[in-house]
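> Okay, sequence plus prediction incoming.
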Amino acid sequence: MVRLIVIFLIIAIVAAIFGFGGIAEGSADIAKIIFYIFIVLLVISLISRLIKR
């Protein structure tokens, strides 16, 4: 998941440099969504590990 975040972030940066505002904004939004999903899954994983111990 982190790889996808980095890929979309790089796409957003490159698109912003070349002036494609819509593409940059869309890629940045997708990267943010994937990042939030990653954080939620990380928290769930940490909580489940604490419960199993």
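It's in.
> contacts and neighbour counts: CA atoms only from here.
Will do.
> Show me what counts as buried in stretch 14-22.
Using 16 or more other CA atoms under 10 Å as the test for burial, stretch 14-22 gives Ala15.
> In addition, the following structure is provided for comparison:
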Amino acid sequence: MLKWALIFLVISVITGFLGFSGISAATAGIAKILFYLALIIFLIFLILALFAGSAVV
């Protein structure tokens, strides 16, 4: 998921450089959503791993 966020970020930078501001803003928004979604999933798995680790001990 972070890979796709990075791809959309690169597309956003390139289209912004070429002057396509509408496409640039849209792809930047998609990249931001994917990044935050990946961050939330990471935190959920981190919390689950901490609880599972303490349950084993």
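That came in fine, so what should we check first? These figures come from a predicted structure and were not determined experimentally.
> TM-score for this pair?
Overlay of the two chains. TM-score (TM-score structural alignment, normalised by the length of structure 1): 0.97; 53 aligned residues with a CA RMSD of 0.4 Å.
> chain center to stretch 30-38 of structure 2: distance?
3 Å (CA atoms, centre = their mean, to the nearest Å).
> can you pull the buried residues of it?
Ile30, Ala31, Lys32, Leu34, Phe35.
> Now do the helix of greatest length in structure 1: which elements does it pack against?
In structure 1, taking DSSP state H as the definition, the longest helix is helix 21-52. Contacts defined by 3 or more CA pairs under 8 Å, 6 or more residues apart in numbering; DSSP states H and E place helix 21-52 of structure 1 against helix 2-17.
> which residue numbers in structure 2 go with the helix it packs on?
Counting by TM-score structural alignment, helix 2-17 of structure 1 falls onto residues 2-17 of structure 2.
> can you pull the buried residues of the matching stretch?
Ala5, Leu6, Phe8, Leu9, Val10, Ile11, Ser12, Val13, Thr15, Gly16.
> Leu43 of structure 2: which of those is nearest?
Distance to Leu43 of structure 2, by CA to CA, is smallest for Ala5 among those, at 17.2 Å.
> which residues sit in contact with the closest one?
Ile30, Ala31, Lys32, Leu34, Phe35 (CA atoms under 8 Å, 6 or more residues apart in numbering).
> try 7 Å
By CA atoms under 7 Å, 6 or more residues apart in numbering, Ala5 of structure 2 lies in contact with Ala31, Leu34, Phe35.
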